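Enquirer: with the sequence up front, the predicted model follows.
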Amino acid sequence: MRHWMNLPAGKTIRLRSPFAVVLVVALAAAASTPRFESLFSSFDQLHFDATALVFANRSSDRVVLISKGEGSLRELGRESVFSPATNAQLIDRLSGAASIVFDIPLPAREQYDDTFFDAIARNKRVVVGLPSTDTDMSGKLLLPLPEPAPEVAAAIGQRDVTIGHYGVVTGFVPYRTIDNRVYPHVSLEAIGVAGLGGMLPDFHRYEFLQTTAIGKRPRQSVLLMLPRVKSVETYSFADVVKGRIPTSAFDGKIVFIGHAIYRPLGEYNVSSLNDYVVNGAQLDAMITSAVLNDDIVSEIPPVSQLLVDPVLALGMLLICWLTKTRNLHTYALAWGICIFATSTVLLGLFRVWIPIGSALAICVVVYSYFAWSQLLGMHRLLHREISRLRELSSSIGVVRMSDEDSHGAIESNLLDEVKLAMQQIREWQEAYVGVINMLPYPIVLVRGRKLVLWNNSAAELLGETVTDSGGIHAGEKPKLEAVLEQFAAQGLGEAPAQEREMVLNDREYMLVNVPFAQFSPLSVQEDAAHLICLVDVDDLKKSVTHDRQALRHIAHDLRNPLTTILALIEQQSIGMQDSLTGVHDEKFMHDLRRLVGYSLRMAQDFMQLSRAEVLDPATFSMVDVADLVDEAVDQVGAFAEARSVRLVLHQKTDEAIWIDGNRDMLQRAVINVLDNAIKYSTENTVVDVTLERDPHRAESRHVLVRVADHGIGIPQEAIPLLCEPFFQVDGKRRDVAAGVGLGLSFVRAVIGRHGGSISIESEVGQGTSVALSLPIATDSIVAGDDEPAGTAAPSLPKAP
């Protein structure tokens, strides 16, 4: 059905032969004929019975059964049960019945008295059945009814039914022509005698060749959905004869009379789902109920069946042709379920029967062929891949996959090879993933222009929007995945490694693309894999830019005073020619001292900042925070007094709080903050210094030193840049006496090395608040009475 041709270029062409369609159609058409359909009718029988069990109606309330069972035999005795007089008595009691079917063979007249036949004649609604429909060579009945039954009975019917698989009744023969006379089925005769014949359909429309068991000849019959056996209303023969059942219970009903112990008409199975058997009278009653309930099943004509089966088989063929390998089994199963469900719904709701056993069998054959072809293809593929794995293992120095087991005694089969290969692949995969996850950079693997593998660092970035793709992607703000796939596609046929810059989350990244093709002997051009690394160069670029700016500031700040010094020297050399030499010398020395002092302060600030950035926590010692703050306040007191600024210390805890740190550096940091607060405060204002536990930290395991002034304030856009070296709020050069702009950079470095943080709040015209948060040393808090000796008392006023 499907053929494959290998071509030298490494490509394949799939050929579909028209012979496949012809073969499938021929098989399906042959299997749908009645004789061949019997091969699959066992499945159809189970399907039909299961559907009937759910959808069939209960027995009609117009049909009742009087059974001669064990109870009647014990109560009345054998003679009375089989006595013609008792039967005549029963017929007389059923005078109100619409019709009576005497489902007991009638022997010769000499075995009956006139009482029995007189009762039949008086009732005028008794239907009797032929003992047998077998005929002799001349076409006459072998067992005709005894005289005078044909004359006194209201109607005579036959009891022919069709038997299928499992001995189950599959239908009944509505009409049988014997010796040029048409005999309807006893059920139809009973309905006609009861005056209900007008509601009967034309059974010739429902007659088709009934598929029976293998080896049996199909017969024209009508398919019925019989009710459940126990739904037929049944009475005991003894109860009716003794008058325990009122005669009104049978008025207007079709009554069947039969034996439950002695079953002269045989036993019948009515369902393949159980082994429950019924006698002839029960079967006739069930057939009559099915006819009255309109549970007559229409079978599609044989010509239609010849079309249905090929169409269903071709549907499976198309599914197998057009469906991808991984979905073949799902779609094939869904097609089979759809066929089964459709047939079930048509039978259960619309009483239309379409046998699907043969169609499903052909579908299974088609599916099996394609599934087997795929299995063989997978078998060959596994062989090829295992061979490649052996070559790869040898090329990279891994232990080569052997044809022998671990003991070297038995050659392994394909399953063992696959298990060993998968184990080795998993080991390699775990090793590769482990190595990739250990890398500090985001790593992605692109194959076939699709992302197939990435590490944890890359997973955090996938899905983000790229602000600037550096010309990789033409779209506006594409996703990172699209940029990486496009970047890998651009690398086909170009240099082994490529680099490109892009902007992601406001940070600059360097993309490095390394195709696997340059070191993998098994990769091919159209399926090459690319390893792409995302290197965050944002901090590096900012650091380089920062260093350049710092060097420019240093060069500028060193050049200006030196240039001025040189100019002053020149002036001094000229001024010495004047008569006022003493005055020039004094001014020259004053300016020279001021500029040299500025250069010295700048050098000292650089040295402090460099030491702060390399602080070693191993050299830290216990520091009393309150004592540290008091001493810092004391050191800037004179400067504050000179600027007419008052310092107020608020100590909101009576505990001695200790931190682990470098006392000198911490004190210098606090002094820098105080110095800035005093410097930018107006005259006659207050600078508040607060010492407390940090209320914003969990469990208050941090101490907070807050310095708040009421000075000129800082614009909001400048606050994030205050701790940057040489940053100036107004963009102009400071006065020489104002400092070099490294104070807060030093504070941030010191606090950061101690595990703390700095926060700045400011409002123009209202003032600035700088908060230093530092972690408290473990078990360092002691009561105020246990303070170490020598702790200095505050020398400045404290807030009440």
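Expert: Sure thing, it's come through. Please read all numbers here as calculations on a predicted model, not as lab measurements.
Enquirer: could you use CA atoms for every contact and neighbour count after this?
Expert: Noted.
Enquirer: which elements pack onto the helix or strand hosting residue 593?
Expert: Assigned by DSSP states H and E, residue 593 belongs to helix 581-612. Counting by 3 or more C-alpha pairs under 8 Å, 6 or more residues apart in numbering; DSSP states H and E, the packing neighbours recorded for helix 581-612 are helix 538-575, helix 743-753.
Enquirer: tell me the buried residues in it?
Expert: For helix 581-612, the neighbour count (16 or more other C-alpha atoms under 10 Å) marks 584, 588, 592, 595, 598-599, 601-602, 605-606, 608-609, 612 as buried.
Enquirer: closest one of those residues to residue 25?
Expert: residue 612 (89.7 Å; C-alpha to C-alpha).
Enquirer: also this one, for the comparison:
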Amino acid sequence: MRRGFARVLDQIVGAGFSSWGVAIGLLAAAAYGYTPAGEVLFAPLDRLHWGLVAPRARPVSRSRVATVVIDARTVAALGPVAAYSRATDVRLLERLHGAAAVCLDFAMVTPQPEDALLAPAIARHGRVVLSAQSSAQIGHAEVVLPPSPALAAAAAAIGQRNLLVGAGHTVQGIVPYLKVRATGDEEPHVVLQALRVAGDVEPLRNIRRFIQAQVSSMGQIVPGALALALPTHFNLDQYSYIDVLEGRVPESALAGRIVFVGDTATDLAGGPYRLSAASAPLARVQIDAIATNALLHGRIDLRVPPLAQMAIGVGIALGLIAICVLTPRRRLNLFAFGWAAFVIAALSVLPQVSQRWMPVGPALAICILVYAVYGWRRANNAHSALQRELDVLRAGPAGGVLPPVPDDTRSIDEIGDLMRRIRESRTAYVELIQSLPYPVFVEQGTKLVLSNEQGRELLDLLAGDDKDEAHRAILSLTRKESAAAKASREIRTAELTLNGRTQMMMVTPFGDGTDLADAGSMICFVDVHEIKAAAERDRMTLRHMAHDLRNPLATMLLLLNEHGASGRHTDADFLANLQRLVDYSLRVAQEFTQLSRAEHLDARTYVPLAAADLVAEAVDQVWHGAAAKKIDVEGPHVHGDEAFVLGNRDMLLRSLINLLDNAVKYSPPGTTVDVHVETQDAEVVIRVEDCGIGIAADALPHLFEPFFQAAGASDDPTLGVGLGLPLVQAVVTRHGGRIDVASTLGRGSSFTIRLPRVEADALAE
């Protein structure tokens, strides 16, 4: 099993890249892309992706975190000096005595006389956090400047304020512990200190588990950072410093809450900062409050562990390598782009279902790299193959029919010209196959590689939507003859039944007959079903005709023999009988000829005909015989607009005359034959009604069979030979119509012909 896996892996790697070294290099690049140094290259793309897919914090109705800010109203009310006076902060702390923690988010590094007032107030409150200033650049600092000694001694905690900031001053998180190089100490962030002082230690228990090197959107590696899932806009309660100081904000509104006090009227505290590219600029105090609220609710940007990211990156690269090696060329682009789309979609969904994310930039880059390397090697192999083919063509069968060209002057233009000629030949070849009127298939290596339109229709008839099954059916039918044709280098023919019809199959081999596995052949199917059926019908008709002619001819021979033996002179009765028999034989031959013509009508020779005029001419031709028998032929009665049909005038006229002759022949004297012509939607209806002897019900199904007579075999040749109605049916069918019969014994019959109608507008065009 392990050897089999090794063979498959060798096929994927070796076949696609011809060496393990290239494949290992690609996999190493995939792993490197998920190191912090690799992520630097794609940081802007990754942060853009994170901004689109990251789950955002919803606004809260009342958070445990609030801000009190020195705004323009405060400065206007107190004046610039008093607004930033530490004595004023003493009054504020008295108003915030019920807060769980108060963070004075100001720079208080320089000692001032008012520290003597503020320090006791801080100590009395007991839950005040002060901020320290640092020279930190990317996660470490040379020195951290604490607040003035008096204030620092009175504060419950002191914290630094380093942030993870990207392009456009968008805040991505905080640096929870800042390492001071001078002392080797770690300074906690003011956010962590505020949570600890307020007694909210739950978010701090496992905080170090989520700390890792982060890459900002500016491409900087920040070690020991904590990425936070921050909202897109500031969404906490914020109060004006002057309103709190003057009691317009009830003390209960801030009781039990973590309150950040800072400055929004100036940019002395740094900034401005943003939560997203589209958000309003924020001050440092607002950012610290938002970060505290995110930690309080566990909204930490959890990264997939680095080793897992590297493993996933290698898996993405291996997947695309497998696609590039194992996918057929015509589907390669679809599968490759589909794989890249799947990877991007999976990495986009990951934060929604697991609260973890991993950068999308390295994954997209490795997909592009693998596809580019594979495409380059495939193009290079194709170029080499074309060069070899060109060398073969130049060498020719006699050792060189094209002038040799030095390798350094052989250009892609020469190969392009060769490809153009090959495409022209292929196009001409395909057009030739498509122009053939019967199904044609091209088979190569036991696969169907080409078929014309008629061939595809035959495949649909064989297996419907299952194309593979249809291909197997054709190949199974032709396998024996195709192999024989390739071996003998001769065209092979065979007759077979396909889809219930007789087909003549012809197999024409390609190639030189040396490599039968790769040689191809062209397979043609010619439908000879109708030809064989027509031959069989003609054979049966001739048999019937010979049978019917045998009786009158034998009778004539007997009469002649008897008359010659008696020595009598020729009398009138003898001649009358002889003439009647000869007339019957001639009518059999004539009507058989008419029937044969009707069965081979060519629709391409049809012309427009006025139905009423055609029926009127047929009535005129039978009128004399009907009048001699004292039968009235009434019509044609035309109902509706003038109607046209496409057809053969002589054969349609012959058919109508046959129907009228039958009506007159089987009707008693003194009766009437009615002829009607009417239009019904897309049909022209011609109906002949008589008051004759009628037709028995058991005879109706056989009425249109050749040589069948409703009254059975009759010795009276004047009643017909049984080919008139078959002629009518053959003519009507060849014109795309149908004929119906209704009859009652003793009351008469009605024959109705329905033919396709042609609109007069279409005839004019």
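Expert: Perfect, thanks for sending it. No experiment lies behind these values; they were computed from the predicted model shown.
Enquirer: deepest of the helices and strands packed on helix 581-612 of structure 1, which one?
Expert: For those, the largest average neighbour count (mean count of other C-alpha atoms under 10 Å) is found in helix 743-753, namely a mean of 23.
Enquirer: how far is that helix from where the chain is centred?
Expert: 52 Å (C-alpha atoms, centre = their mean, to the nearest Å).
Enquirer: what is that helix packed up against?
Expert: Under the contact criterion of 3+ C-alpha pairs under 8 Å, 6+ apart, helix 743-753 of structure 1 touches helix 581-612, helix 663-679, strand 757-763, strand 767-775.
Enquirer: how many other residues sit next to the residue nearest to residue 468 of structure 1 when sequence neighbours are not counted?
Expert: Residue nearest to residue 468 of structure 1 in three dimensions, not counting chain neighbours: residue 503, with 4.9 Å by C-alpha to C-alpha, 6 or more residues apart in numbering. Residues near residue 503 of structure 1, counting by other C-alpha atoms under 10 Å, number 17.
Enquirer: tell me which element residue 503 of structure 1 falls in.
Expert: For residue 503 of structure 1, the element it lies in under DSSP H and E is strand 498-504.
Enquirer: pull out the buried positions in that strand.
Expert: Across strand 498-504 of structure 1, burial judged by 16+ other C-alpha under 10 Å covers 498, 501, 502, 503, 504.
Enquirer: picking that back up, quick one: the helices and strands packed on helix 743-753 of structure 1 as a markdown table, columns for distance to residue 339 of structure 1 too.
Expert: Output for those, formatted as a markdown table (distance: least, C-alpha to C-alpha, whole Å):
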| stretch | distance to residue 339 of structure 1 |
| --- | --- |
| helix 581-612 | 82 |
| helix 663-679 | 85 |
| strand 757-763 | 73 |
| strand 767-775 | 75 |
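Enquirer: which one, of those, ends up nearest to residue 262 of structure 1?
Expert: With respect to residue 262 of structure 1, and counting by C-alpha to C-alpha, the nearest of those is strand 767-775 at 103.8 Å.
Enquirer: from the chain's centroid, how far away is the closest one?
Expert: Remark: strand 767-775 of structure 1 is offset 51 Å from the chain centroid, using C-alpha atoms, centre = their mean.
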